[in-house]
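> Need coordinates for the below:
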Amino acid sequence: MRNVLNTLRVLEEVAIRQPVGVGELARVLVMPKSSVQRALYTLNTAGWIRPARAEITRWVVTTRALSVGRYASGDLGLRDAAVPVMEELRRCTEETIHLTVPEGDKVVLIERLETSKPVRISMSLGHELPLHASANGKAVLANSPPEIIERLLDQGLARYTDTTITNRDRMLAELERIRAQGYATNHGEWRSDVGSIAAVIGDAGVPIASLSVNLPVSRLCDVSSARYGAAVREAAHSITTRLRHAL
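Predicted coordinates for the structure are as follows:
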């Protein structure tokens, strides 16, 4: 069992730090180099990782991880319902569209449709975003049960930028505002250059996912926030309806 767990830990670190070598992995994981080497050999044989640029000393993950990841959390049904709506939302906003699902105290990006504009928000599938400092996360958090909100607040809210909301009362007021208008906004709270507008997919108290329009902060103003907010709110509602009909 320990060998299996160590192999999975190595896979996770390769995904985060790729391209990465044995020495760095051993240091980060506090594992003997021989154990890391065995795990890398197993992962390479199984097709989960490969040498970076044909250099056996550094490793990257393969697309096998993406194909398996698409089955996480029953995401295939969600994607089937969401992608056509996402395509229409991208067409009418001309911006990048993200679909995320909640996982613990974060949301995870499971699908994206990119804008054709040269300046865009670039984020890989599987990327994690904090609940309290991203539009996707705040949309989910605002519609979560009170005990989940309280637990997150009790843990303390990490600061990522100068605009991150870390005060308990301010966050509660922000969540109330999100519920009232039906969408969340992020003006550089996670990364100073990233702006987004998101709405929850699912019913109040049972958030399934969140949908967002993503763009550089330089393109996000009060007018665009309101326009994109109305569009993403309607799109999220459409996906929720599609999911109900699929049950």
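> CA atoms for contacts and neighbours, from now on please.
OK.
> any idea which element whatever residue is furthest in space from the centre of the chain lies in?
Distance from the centre of the chain peaks at residue 34, with 33.6 Å (C-alpha atoms, centre = their mean). Here residue 34 sits within helix 33-46, counting by DSSP states H and E.
> elements contacting that helix?
Using 3 or more C-alpha pairs under 8 Å, 6 or more residues apart in numbering; DSSP states H and E, the elements in contact with helix 33-46 are helix 2-17, helix 22-29, strand 49-52.
> Show residues contacting that helix.
With C-alpha atoms under 8 Å, 6 or more residues apart in numbering as the test, helix 33-46 has contacts from 3, 6, 7, 10, 11, 22, 23, 25, 26, 49, 50.
> So which bits of that helix are buried?
33, 35, 36, 37, 39, 40, 43, 44 (16 or more other C-alpha atoms under 10 Å).
> which of those lies closest to residue 139?
Within those, proximity to residue 139 (C-alpha to C-alpha) peaks at residue 43, which comes in at 36.7 Å.
> just to revisit the earlier point, can I have the buried ones of the contacts of helix 33-46 as a PyMOL selection?
Buried residues within the contacts of helix 33-46, by 16+ other C-alpha under 10 Å, are selected in PyMOL with:
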select buried, resi 6+7+10+11+22+25+26+49+50
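> run this one through as well so I can compare:
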Amino acid sequence: MKNVLNALAVLEEVAARQPIGVAELARAMDLPKSSVQRALLTLHEAGWLRPTGGAPTRWAITTKALHVGRHATGELGLRDVAVPVMEELRRQTDETVHLAVPEGGNVVLIERLETSQPVRIILPLGQILPVHASANGKALLAASPAEVVERRIADGLASYTGTTIIDPARLRAELARIRELGYATNGGEWRADVSAVAAAVLGESGLPVASVSINVPTSRTTEELRAVHGSLVAEAAKRIGAEVRRGSGVG
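As a prediction, the model looks like this:
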């Protein structure tokens, strides 16, 4: 039983920190390196984890974990509704389009449609995005009740880059601006090379069930482009939300 619990704990930790190597994982979990290595190999054999290549080996979750999670939360229905709208967004912008959902206080990437351009944003499905430092996260937070925002602030606002918002008053002001605009922006607040705009998808209760985003390398974005993308993503989120509320059973 202990080995099973260790393996599940390793799976959760890899999902939160991917890609990650065995030594770093052992330190983070305060477990013997040999125990972590056994769990990684077991999860790899079962199809839950995959090596990302390079040396030393680093590990990431596979789409098997994502698929099981979708069945548990109803995300397959959400994806079916969202993907056609996301396809249109990609055609309009030729940029990478993401769909993310709130989960356990985090934001998780569940679908990705990639740009045809050679310089692109590449994030794995299952990637956990910081709530206060990503466009998807801020869009969801802005559409959430005040107590959710305050709970997130109380948990602490980690700094990722020089532009990450870590001051509670600034974050509250940013969320108010997002509500006024109808979409959130991220100008390298999580990763300096990643910029994005995102809008929340609202379910039947009026609460956010997902967010959709357009993701652009920071080197390719401009204020004008951000405004154009913001309008497009806000409209896309409204369309997805309308379909969700019409009877997909999500939200």
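> quick revisit: the helix holding residue 34 of structure 1 vs structure 2 - mean distance after superposition?
Its aligned residues in structure 2 lie a mean 4.4 Å from helix 33-46 of structure 1 after superposition (mean C-alpha distance after the TM-score superposition for structure 1).
> The closest residue to residue 142 of structure 2 other than its chain neighbours: which element?
Nearest non-adjacent residue to residue 142 of structure 2, counting by C-alpha to C-alpha, 6 or more residues apart in numbering: residue 175, 4.9 Å away. According to DSSP H and E, residue 175 of structure 2 maps onto helix 168-181.
> Which other helices and strands does that helix contact?
Using 3+ C-alpha pairs under 8 Å, 6+ apart: helix 168-181 of structure 2 touches helix 135-142.
> hang on, the earlier thing: distance to residue 64 of structure 1 added to the buried residues of helix 33-46 of structure 1, as CSV?
Listed next are these as CSV, based on distance: C-alpha to C-alpha, whole Å:
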residue, distance to residue 64 of structure 1
33, 25
35, 23
36, 20
37, 20
39, 17
40, 15
43, 11
44, 11
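> Determine which two of these are furthest apart.
33 and 44 (16.1 Å).
> Residue 19 of structure 1 contacts residue 55, correct?
No - the criterion here is C-alpha atoms under 8 Å, and residue 19 of structure 1 misses it with residue 55 at 10.0 Å.
> quick one: which of the two has more around it?
Legend: neighbour count by other C-alpha atoms under 10 Å for residue 19 of structure 1 and residue 55, higher for residue 19 (17 against 11).
> so who does that one touch?
Applying C-alpha under 8 Å, 6+ apart, the residues contacting residue 19 of structure 1 are 52, 58, 59, 60.
> If we use 10 Å, what do you get?
Residues near residue 19 of structure 1 by C-alpha atoms under 10 Å, 6 or more residues apart in numbering: 50, 51, 52, 53, 55, 57, 58, 59, 60, 61.
> any idea what residue 173 of structure 2 aligns with in structure 1?
In structure 1, the residue matched to residue 173 of structure 2 (TM-score structural alignment) is residue 173.
> number of nearby residues for its match?
Close neighbours of residue 173 of structure 1, defined as other C-alpha under 10 Å, add up to 11.
> Ok, the one 5 residues further on next?
For residue 178 of structure 1, the number of neighbouring residues by other C-alpha under 10 Å comes to 23.
> ok, it touching residue 185?
Yes - the criterion here is C-alpha atoms under 10 Å, and residue 178 of structure 1 meets it with residue 185 at 8.2 Å.
> How much space separates residue 146 of structure 1 from residue 11 of structure 1?
For residue 146 of structure 1, the distance to residue 11 of structure 1 equals 35 Å [C-alpha to C-alpha, to the nearest Å].
> Mind reading off the mean deviation between the helix or strand hosting residue 228 of structure 2 and structure 1?
In this structure, residue 228 of structure 2 sits in helix 223-243 according to DSSP H and E. Its matched residues in structure 1 lie on average 0.7 Å from helix 223-243 of structure 2 after superposition (mean C-alpha distance after the TM-score superposition for structure 1).
> Provide the aligned range in structure 1 for that helix.
Matched against structure 1 by TM-score structural alignment, helix 223-243 of structure 2 falls on residues 222-242.
> Off-centre distance for the matching stretch?
Chain-centre distance of stretch 222-242 of structure 1: 18 Å, with C-alpha atoms, centre = their mean, to the nearest Å.
> For it, buried residues please.
225-226, 228-240, 242.
> Out of these, the closest to residue 94 of structure 1 would be?
Comparing these against residue 94 of structure 1 with C-alpha to C-alpha places residue 228 closest, at 10.4 Å.
> Next up, the contacts around that closest one.
Residue 228 of structure 1 sits in contact with 89, 92-93, 95, 183, 185, 196-198, 212-214, 220, 222, 234, where contact means C-alpha under 10 Å, 6+ apart.
> Filter the residues you listed down to the buried ones and hand me the ChimeraX line.
Here is the ChimeraX command that selects the buried residues among those (16+ other C-alpha under 10 Å):
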select :89,93,95,183,185,196,197,198,212,213,214,220,234
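> ok, of the contacts of residue 228 of structure 1, which one's closest to residue 154 of structure 1?
Of all the contacts of residue 228 of structure 1, residue 185 has the smallest distance to residue 154 of structure 1: 22.8 Å, by C-alpha to C-alpha.
> Tell me the spacing between the nearest residue to the closest one once chain neighbours are set aside and residue 80 of structure 1.
Counting by C-alpha to C-alpha, 6+ apart, residue 185 of structure 1 lies nearest to residue 197, which is 4.4 Å off, once chain neighbours are set aside. As judged by C-alpha to C-alpha, residue 197 of structure 1 and residue 80 of structure 1 stand 22 Å apart.
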